[in-house]
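Undergrad: A structural model of the following input is requested.
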Amino acid sequence: MPAIPPSGGIRMYCNPVNPAYSPELFTGYLHQMTFTQRLKNTIYSIFQRQLSKITYRYLDELKQKYNINPEISTFETLSQAEIWFIYGNFVLDFPRPYQPNVISVGGITANPARPLAKDLEDFMQSSGNNGIIVFSMGSYVTAMDTHMVDVFADAFAKLPQNVISKSAGQPPTTLPANVKMLEWLPQNDILGHPKTRLLICQCGINSVFEAIYHGIPVICIPVQSDQWDNAKRLEVKGVGLQLDLRSLTSDVLIQAVETVLRNDSYQSKMSRLSNIFHDEHLPAPQRTVYWMEKVVRHGGVSHLRTSAFDLNVIQYSLIDVYSFLGIVMLVSVVTFIYLWILLCRFASRCCYTKRERQKTE
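TA: This is a model prediction of the structure:
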């Protein structure tokens, strides 16, 4: 799931969205945008709203088909929610306003590292001072062809570090001696190991938060969905590099690894993000449990629910207020112009009468 939902979803719980500084999901924009980017971001924001309406329409049909509260719409069902959990954290994303019943729980899968299995621990220790690189492309690994698999294998063979790689697809033509391939990785535990130096991944949100939690710099190779946005944020914050999979070569990957590992700024900035991430009142898992139990203890948290849900579109958008103010301003302008014309005509008549008197005299 994305760290920050698109504006169509955000508006679902009546959250204010300003496309001037809140980049839309899948755009790859930053919080500071050029005119062209703000224009595109605004258009995309409008598109997201319409897409949400279409999605709700299909969900309404499913509700009717399976008799799931068919008397109310999907939007009305969602608007009755007492609390919203958002899988995000401002340590990664750019600041934006949230309603008080919107709780960020990004990083819920990130936890203190547990001991590794003996064979895996032995491989970690065999890396010596060079350390370990973790390579995981998520579900995309099953779609990589042999050529791309060999590109990664060739690059890893030339690195001094050991590499732990997730493998569930095509195996490389030749498996380098410094690479250990596993069908499943205890990624959180490996990232928390003292020998781990770097994560190379597609930038799925769970991997990103686990890397931040354990303070591990990232080389990002996004392939779909929100991964480009996550990669862009990591790169802008100076804790990772983004590579293009379409033009990736072993030499490019090796250069990126050397850049991140030899430049201490990547590690120091990621350590700072990690410290900020840890410096919260409650970690994400405990925070989630706390709010769920609070809803149960008090029979809901309606005092945090905005009254915006009780307004119709005209009221929420202040169309009636702006219309009234527009009419008042229009009447005021028309009245002013009318009075000004009367004053001008009166002054003109006075001047004309005075000139006529002077001629007569």
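
Undergrad: use CA for all of it now, contacts and neighbours both
TA: Noted.

Undergrad: so N111 makes contact with Q187?
TA: No: the criterion here is Cα atoms under 8 Å, and N111 misses it with Q187 at 10.8 Å.

Undergrad: between these two, who's got more neighbours?
TA: A direct count of neighbours by other Cα atoms under 10 Å for N111 and Q187 places Q187 higher, at 20 against 16.

Undergrad: what separates that one from S127, distance-wise?
TA: Computed with Cα to Cα, to the nearest Å, the distance linking Q187 and S127 is 17 Å.

Undergrad: now do P171
TA: 22 Å.

Undergrad: Look at the two and report which has more neighbours.
TA: Ranked by neighbour count (other Cα under 10 Å), P171 and S127 place S127 first, with 18 against 15.

Undergrad: So for the more buried one, what's the nearest residue that isn't a sequence neighbour?
TA: In space, and not counting its chain neighbours, S127 is closest to N162: 5.6 Å by Cα to Cα, 6 or more residues apart in numbering.

Undergrad: Contacts only, for the one you found.
TA: Contact partners of N162, counting by Cα atoms under 8 Å, 6 or more residues apart in numbering, are 124, 127, 130-133, 178-180.

Undergrad: Let's compare: structure for the following, please.
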Amino acid sequence: MLSVWISLLLFCPAIVRTGNVLVVPVEGSHWVNMKIIVEELHSRGHTISVVQTIDSWYIKEHSPFYTAITVKSESGFDEGFITELIAKLLEIQRNGRSPWARFKLEMEQMEAASVMHIKGAQLVEHMFEDKQLMQSLKDAKFDMVLTDPVILAGVMLARHLDLPLVFNVRWTTHGEGHFSIAPSPLSYVPVPGLELSDKMSFSERVLNVCVYCFTKFHLSQYVVPHYEGLMQKYFSQDSFMSLFQRADLWLMRIDFVFEFPRPTMPNIKYMGGFQCKPAQPLPPHLEDFVQSSGEHGVIVMSLGTLIASLPQEISEEIAAAFAKLPQKVIWRHKGERPASLGNNTLLVGWMPQNDLLGHEKTKLFVAHGGTNGVQEAIYHGVPILGLPLIFDQHDNLFKIKFRGGSKILNIFTIDRESFRQGIEELLNEPSYRTNMEQLSRLSRDLPMKPLDYAIFWIEYVIRNKGAGHLRSESYNMPWYSYYSVDVILLLLGLLLIMILTFVVLVKNLCSCVCRRIKRKRD
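TA: Got it, this is the predicted structure:
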């Protein structure tokens, strides 16, 4: 028996190799899914340290799963700032959907991003100048950094400490992650936010190219300038983009059941739906409420972690529409109780969303379109009535609508009748449920669970001290080399020389012939 255990230890090093992981997360819903990975790593014996700032609101200082490293600086992603920003964005949208309103919306988001990057750069500066903190991080001998690149702190910290870097990513500091690392032909790869598919008309392709150029302008004006001082001081040999592109692994929180097909890279690993799992029994009071729905079933409504409540007049219209339905409704709602609320509607401050979506009596999910909720709806095959509000929510819901599993309404123009009609269309038209169930089957038909897949690759980086062999060398190339501009100019130069040489030869030949003809005539 002893020899068997010795053999296992010798020939299965992956089983016993645990690591020391430094996690630099992002607040809000981003932490909700990062926490799942942290807890799973902890369950497998890894030691986890999580960086938090003094304005953290989701990331707790004390946890059984990790040790917190508190940095006495602001992240720029604090609750007050985000709440105020969302209120401004909602107010702009309430005032109309004209081109001017859209422009104001984009400008407000750019200005907010600029403020966040200023604070983000200050956070990095504070960390790097705190000699005691940096020494303690070096002494901890971390095996890798796991970070969400929506903020730059983890990216720069990994480079400064010379540690392998793994991203839990869909978005980076400067946009959707693929555009930073993978070839992205604009002829069939839509820029996020445009609600375009991979089948674009000519006019849509023109729009796609123009918006892509605008995002590049936004990056150069509203993001990069805030980090130029840090880049010159600490990373003079690197470009801004190369800090991202040198990451060992990109764990993408999507898959190609959700995303449109596009080029990818060897160090991009897809873990879409990693937070999804089979439904667990509901708390008794919720189970009783669900069972009381009878054959009509239940509608679940949630607008995510960042939207505490809607404007009261909108809540009243939604509540009145729910009151006319035969279904029971469970609504995550933290605002003032609507006066039009019916007896069939239960307001809750928190809900076990995954377990409710997986319940056999759940017929419909009314949602804002956050990635976590959309993935859970796909996993459980529940149609979505989309009420997108901000950020990537419109785009997420469009992808489900394109596949026939969702209907989208403008939350700022709906009334009780249009909202009720939208619900009834989804409930009465079988194709919505059929299409979502097909997406569910595709999302589950995998050789291993997405969370296990993600953990395997994190442990792969720990075991092998990085994954540089999967990383493209494009990050080391200047733009003119990446796009072969220098090669094209050389070939064009050679072609021009050949053409000029040919022209000179022909001219000289013609001149000689003309002289001979003239001599013969003379």
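
Undergrad: which residues sit against stretch 345-358 of the second structure?
TA: The list of residues contacting stretch 345-358 of the second structure from outside it, by Cα under 8 Å, 6+ apart, reads 276-282, 300, 319, 322-323, 328-334, 362, 365, 376-377, 380, 382.

Undergrad: Apply 7 Å and report the result again.
TA: The set of residues external to stretch 345-358 of the second structure that reach it, using Cα atoms under 7 Å, 6 or more residues apart in numbering, is 278-280, 282, 328-334, 362, 376-377, 380, 382.

Undergrad: Now intersect these with the helices, please.
TA: 376-377, 380 (DSSP state H).

Undergrad: can you list those in CSV and add neighbour count?
TA: Listed next are those as CSV, based on neighbours: other Cα atoms under 10 Å:
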residue, neighbour count
E376, 23
A377, 27
H380, 27
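
Undergrad: Check which helices and strands the helix or strand encompassing V23 of the second structure sits against.
TA: Using DSSP states H and E, V23 of the second structure falls within strand 20-24. In terms of contacts (3 or more Cα pairs under 7 Å, 6 or more residues apart in numbering; DSSP states H and E), strand 20-24 of the second structure is packed against strand 47-53, strand 144-147.

Undergrad: Can you give me the buried ones in the next helix or strand after it?
TA: Using DSSP H and E, the helix or strand that follows strand 20-24 of the second structure in sequence is helix 29-43. Neighbour counts over helix 29-43 of the second structure (16 or more other Cα atoms under 10 Å) mark 29-35, 37-38, 41-42 as buried.

Undergrad: How is K119 of the second structure assigned, secondary-structure-wise?
TA: helix (DSSP: H, G, I helix; E, B strand; the rest coil).

Undergrad: Matching it against the first structure, which residue comes up?
TA: Aligned against the first structure by TM-score structural alignment, K119 of the second structure finds no counterpart at all.

Undergrad: again, but for L357 of the second structure
TA: In the first structure, L357 of the second structure lines up with L191, judged by TM-score structural alignment.

Undergrad: Burial check on that match, number of neighbours?
TA: Based on other Cα under 10 Å, the number of other residues close to L191 of the first structure is 27.

Undergrad: if I look at it, how far off is P95 of the first structure?
TA: 27 Å.

Undergrad: What residue in the first structure is paired with H296 of the second structure?
TA: So H296 of the second structure corresponds to N130, using TM-score structural alignment.

Undergrad: on that earlier part again, distance of the counterpart of the residue nearest to S127 of the first structure in the second structure from M301 of the second structure?
TA: Taking TM-score structural alignment, the alignment pairs N162 of the first structure with K328 from the second structure. Counting by Cα to Cα, the gap from K328 of the second structure to M301 of the second structure is 11 Å.

Undergrad: cool, L495 of the second structure as well?
TA: 65 Å.

Undergrad: more crowded one of those two?
TA: Legend: neighbour count by other Cα under 10 Å for L495 of the second structure and M301, higher for M301 (21 against 12).

Undergrad: got the contact list for the host helix or strand of that one?
TA: Secondary structure assignment for M301 of the second structure, by DSSP H and E: strand 298-302. Applying Cα under 7 Å, 6+ apart, the external contacts of strand 298-302 of the second structure come out as 290, 327-332, 361-367.

Undergrad: Quick one: neighbours of N20 of the second structure, just the number.
TA: Residues within reach of N20 of the second structure, counting by other Cα under 10 Å, total 17.

Undergrad: To which residue of the first structure is it aligned?
TA: Mapped onto the first structure by TM-score structural alignment, N20 of the second structure lines up with nothing.

Undergrad: about what we covered before: go ahead and build a ChimeraX selection from the buried members of the contacts of N162 of the first structure.
TA: The buried residues among the contacts of N162 of the first structure can be selected in ChimeraX (16+ other Cα under 10 Å) with this line:
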select :124,127,131,132,133,178,179,180
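
Undergrad: if we take the contacts of N162 of the first structure, which one ends up nearest to S323 of the first structure?
TA: I133 (61.0 Å; Cα to Cα).
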